[in-house]
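1. With the sequence up front, the predicted model follows.
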Amino acid sequence: MKIREFGRLKILDSIRGIAAVIVLFHHIFKLNKETFKAILNDSFFYILNFISGLNKEAVLLFFVISGFSIGLSTFKRPLVNLSDLNTYFYRRLKRILPIYWIAILLSLGIGILANTTYLKDFSVFNLIGNLLFLQTSDSIPESWFIPYGLNGPLWSLSYEMFFYLLFPFVYFFSKKYLPKYKLYVKYFGLILLVLAGLAFNKKVLFIPQLLFLTGFIVWILGYISSEYFTHYKKNALFFACNLVVGFLLIYFENKIPSDSINFISKGMVITTIFHFSIMLFDKIKVKKLEAFLNFLFFKIGEGSYAIYALHYPILVYFEMKNISLMYQLIFMPFFFVLCYHLEKKSLKWKLNFLQRNYTKPIALLRHDK
């Protein structure tokens, strides 16, 4: 089988940057909607309102890129044994934890400044849930834990942690027990398992964290995209089917009133667009467009995680203190630069205390057998 040779895909960071800007703009627009309406004509306001409305799609795009990136990483550094698995967990924790902890501290600090720490969002119980990555969106009434300190975007980081933890088990199970099956067969089987989990959630017992499975379907599509990308596998039919199914589910959304199904269907469409975009940049080499996107968004993409995790408490504080939209927009370039340097520095932190034997329980089980 022909294997693709590739270096760093800068366009991935640029796409991350685009997604981060959309999420950031959505919250600026949402918190300053009346001001935007007052200063813009109807046509321009409608355009910005449409862009703002793509915030959920932007988060789904983050999931897809994350799955794709893990696919590229495991292609270069396959998970073969327990040592590889320990390295994988260390690298993932080292990536997600520093900025996450800073986001928690920032949320607490702004809560103290704004005198909002009496809210349940700041409770010790909720803090523990967030430190364990158990929070779900505060839009879900039955949530056990909600994002800490009014920092709404933190909901998706618990999903990311779940993806990182679940993926190795799916990976090893697939390699050991399902090596002869095609990717699309495994994917279909995974969808059936997820649907069974969602049915259990709805009909038997609601466990908020089972909703993570909906995101995992989208995330694993990103991983599958990387498999097709790295191995030059024929992919048009698989992704075309995903696109058609996704659009059909969106079209019949009113007849299938399920946020989870809607979440997955949008993820199918976004993954297909993402996949063919990556293939376009790789094969046709649209140099001018790629260079333009990298010029605008590459550096933002390198700080996109920090931008995503840190921006919302700051914007909420601006709203509470009646900081004008103009000053908020002036602040943003400085915020981008700060996030870029913060994320770059956090990647250099060794955090040796995270280098642990995470697979010890597995080794003990093997020994007992």
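-> Right, received. Where do you want to start?
2. From here on, just use CA atoms for contacts and neighbour counts.
-> OK.
3. so F133 sits right up against S158, yeah?
-> Yes: counting by Cα atoms under 8 Å, S158 is a contact partner of F133 at 4.5 Å.
4. Name the residues that touch the helix or strand L12 falls within?
-> When elements are defined using DSSP states H and E, L12 is found to belong to helix 10-31. Helix 10-31 is contacted by residues 36, 49, 51-56, 58-59, 61-62, 65, 290, 293-294, 296-305, 307-308, 311-312, 315-316, 319 when judged by Cα atoms under 8 Å, 6 or more residues apart in numbering.
5. Equivalent analysis for stretch 246-264, please.
-> Residues from elsewhere that reach stretch 246-264, judged by Cα under 8 Å, 6+ apart: L211, T214, G215, I217, V218, S265, K266, G267, M268, V269.
6. and if you look at stretch 282-296?
-> In contact with stretch 282-296 (Cα under 8 Å, 6+ apart) are residues K10, I11, S14, L280, F281.
7. Reduced to three states, what does L79 come out as?
-> L79 carries the three-state label coil when classified by DSSP: H, G, I helix; E, B strand; the rest coil.
8. Quick check: nearest residue in space to it, chain neighbours excluded?
-> Using Cα to Cα, 6 or more residues apart in numbering and skipping residues adjacent in sequence, the residue nearest L79 is L85, 6.0 Å away.
9. Put this next to the first one:
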Amino acid sequence: MNKGLMPSYLLGADGLRALACLAVIFHHLTQRLAMHNQTTVVQETQAFFLLGNAGVSVFFVLSGFLLALPFWKSYLVGGKFLDMKHYVFRRAVRIVPGFYAAFFVSVLLAYIWQVETEFSIARLITGLTFTSGFHYTTFFPSELNGPLWSISFEVFSYLLMPIFMLGLFYLGKKRSFTKAISYWLGVMVLILILNQGVHFLFTPDEVQRGWEYGLIGGAKFWIPNYNPIGFFGQFAIGVIASLVTVHLFRRTDLIQRFKQKGGFDIVSGLSLALVFFFIFLVRHSGEFSLSIQNQPYYFPIFPTLIAITLCTAPLSRLFGKILDNFLFRYTAKVSFGLYIWHFLVITMVERYWQPTYVHMGMSDFNTWLVVSIVVLFISYIIATLSYYLIENPVLIWAHKRQRRTTQKEQTVRKEAM
């Protein structure tokens, strides 16, 4: 292991992305099973999988972790701040094509099926501009595709992270791991203060606040516990985990000895096991319990356990490889498509095949299981088509474009010398 050198592929990231994606899908599938008609064993299992929505938190931690890596690699060796033009371009080509496709199909189906959609113009505009999460009336940009709500929060985090990084890069000439982690812990404190301000200033009134009033009522119930500032705290945990990982790779001799003894396998395996054990323990708790400032997904306990797995799996000898098995790596590849399309599949199954496949609506377990397997299978097919026909062609085009741009810049610099 060369000092300061990290592999381009980090073990464990794909496995965690796949687990997060499947957890969210299983959350929505198990919502369709009428819990009160099931055996005790099924009820307890269902309660566990209903907390699969915490997979959204994993996505935020993962994004913070992976997007911060190039910043930390440059920062710790005294390098320059990243080119923001390239950063924004890469984020746009990764998110926009797939999201726009799913969003337009969702809007079109709502029009064809004549689904009543309040604030339709505002939701359309904010959906297209990734600003829907700033108000409860637009929080869910699509009436038919609820999971799209989180995308605006992700985009907000994408933009906010470099702003904080910029402050660190220009905060004195001396750079160190200690300085960087102290700075980002300070960012975490600032985020908590700002989030408290959001709670104080933007808590909605109680008029038609609740899921019984539809998606807008549900969004009104979620806000302000769900807000872009608060979710950036989960993203920031990933940023800090990324810094720790880069630092660990630079501590060559010490880390190599710990790795050879299987230390990282133990830590990463144990932390992920604790994730599942923690979710099992809190399966009957309230939606905003056991977390700071009533944030969702048990902040900061749950995202911190995920971050520990992310930090240590890349240095493990065996655990990271097990986590990144073939199925999980493929699931990770098409995970964005799975996330943005699976709920539309559920909706179409309800409309054209199983009308009882609604929230807590299906009593027979065997029927529910068959339908859910079909939904999962179709979702994989659509996600695969989305990746190979929409997402990947744009990524390939963007990679070629960026390579040509880099070559031109290098040519200009040589000619100027």
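-> Structure's in. What do you need? Computed from a prediction, not measured in an experiment: that's the story for all the values here.
10. Drop anything exposed from the contacts of helix 10-31 of structure 1.
-> Listed as buried from those are 36, 49, 52-56, 58-59, 61-62, 65, 293-294, 297-305, 307-308, 311-312, 315-316, 319; burial here means 16 or more other Cα atoms under 10 Å.
11. Just the residues you listed: which are in strands?
-> Among those, none falls in strands (DSSP state E).
12. The stretch 251-400 of structure 2: strands as residue ranges?
-> For the stretch 251-400 of structure 2, applying DSSP state E, counting those that start in this stretch gives no strands.
13. quick one, helices of it?
-> Ranges of helices within the stretch 251-400 of structure 2 are 252-260, 263-281, 301-312, 319-323, 326-333, 335-352, 365-386, 392-416, based on DSSP state H, counting those that start in this stretch.
14. where's stretch 190-204 of structure 2 relative to the chain centroid, distance-wise?
-> Relative to its chain's centre, stretch 190-204 of structure 2 lies at 22 Å (Cα atoms, centre = their mean, to the nearest Å).
15. residues of that stretch that come out buried?
-> I191, L192, N195, Q196, V198, H199, P204.
16. what sits against the last one?
-> Read it as P204 of structure 2. P204 of structure 2 sits next to K220, I223, P224 when contact means Cα under 8 Å, 6+ apart.
17. Which among those residues count as buried?
-> Among the contacts of P204 of structure 2, those classed as buried by 16+ other Cα under 10 Å are K220, I223, P224.
18. Identify the residues contacting the second one.
-> In other words, I223 of structure 2. Neighbouring residues of I223 of structure 2 by Cα under 8 Å, 6+ apart: Y136, T203, P204.
19. burial count for the residue lying closest to A114 of structure 1 once chain neighbours are set aside?
-> For A114 of structure 1, ignoring the flanking residues on the chain, the nearest one in space by Cα to Cα, 6+ apart is Y317 at 6.8 Å. Using other Cα atoms under 10 Å, Y317 of structure 1 has 16 neighbouring residues.
20. Just the element for S143 of structure 1, please.
-> In the assignment (DSSP H and E), S143 of structure 1 maps to no helix and no strand.
21. how many other residues sit next to it?
-> By other Cα under 10 Å, 16 other residues sit near S143 of structure 1.
22. Does it touch G129 like I think?
-> No: checked against Cα under 8 Å, the pair S143 of structure 1 and G129 is beyond contact range at 10.9 Å.
23. can you list residues touching both of the two?
-> Common neighbours of S143 of structure 1 and G129, using Cα under 8 Å, 6+ apart, are Q135.
24. so which of the contacts of I223 of structure 2 comes closest to G214 of structure 2?
-> Of all the contacts of I223 of structure 2, G214 of structure 2 sits closest to Y136, with 11.6 Å by Cα to Cα.
25. Map that closest one onto structure 1.
-> Y136 of structure 2 maps onto S143 in structure 1 when the alignment is built from TM-score structural alignment.
26. Quick check: the gap between its match and L61 of structure 1.
-> Applying Cα to Cα, to the nearest Å, the value for S143 of structure 1 to L61 of structure 1 is 24 Å.
27. Would you mind giving the buried ones among the contacts of P204 of structure 2 as CSV with secondary structure added?
-> Shown next, in CSV, are the buried ones among the contacts of P204 of structure 2 (three-state DSSP):
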residue, secondary structure
K220, helix
I223, coil
P224, coil
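28. And the contacts of stretch 282-296 of structure 1, which two are furthest apart?
-> Spanning the widest gap among those are S14 and L280, at 15.0 Å by Cα to Cα.
29. if we can go back for a sec, mind listing what the match of Y136 of structure 2 touches?
-> S143 of structure 1 sits next to Q135, T136, S137, P208 when contact means Cα under 8 Å, 6+ apart.
30. let's go with 7 Å and repeat that
-> With contact taken as Cα atoms under 7 Å, 6 or more residues apart in numbering, S143 of structure 1 is in contact with T136, P208.
31. What of the one 5 residues further on?
-> By Cα under 7 Å, 6+ apart, the contact set of Y148 of structure 1 is I104, D121, F122, N126, L127, N130.
32. Go through those residues and name the one nearest M326 of structure 1.
-> Closest to M326 of structure 1, out of all of the contacts of Y148 of structure 1 and judged by Cα to Cα, is I104, at 27.1 Å.
33. Once you drop chain neighbours, what's closest to that closest one?
-> Going by Cα to Cα, 6+ apart, I104 of structure 1 has Y148 as its nearest residue, at 6.8 Å.
34. mean per-residue distance, the longest helix seen in structure 2 to structure 1?
-> In terms of residue count, the longest helix belonging to structure 2 (DSSP state H) is helix 84-112. If you overlay the two and look at helix 84-112 of structure 2, the average distance to its match in structure 1 is 1.1 Å (mean Cα distance after the TM-score superposition for structure 1).
35. centre of the chain versus stretch 226-244 of structure 2, how much separation?
-> Taking Cα atoms, centre = their mean, the mean C-alpha location of stretch 226-244 of structure 2 is offset from the chain mean by 11 Å.
36. what's the helix or strand for A240 of structure 1?
-> In this structure, A240 of structure 1 sits in helix 236-251 according to DSSP H and E.
37. that older thread, and the buried ones among the contacts of stretch 282-296 of structure 1, selectable in PyMOL?
-> Selection of buried members from those for PyMOL, criterion 16+ other Cα under 10 Å:
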select buried, resi 10+11+14
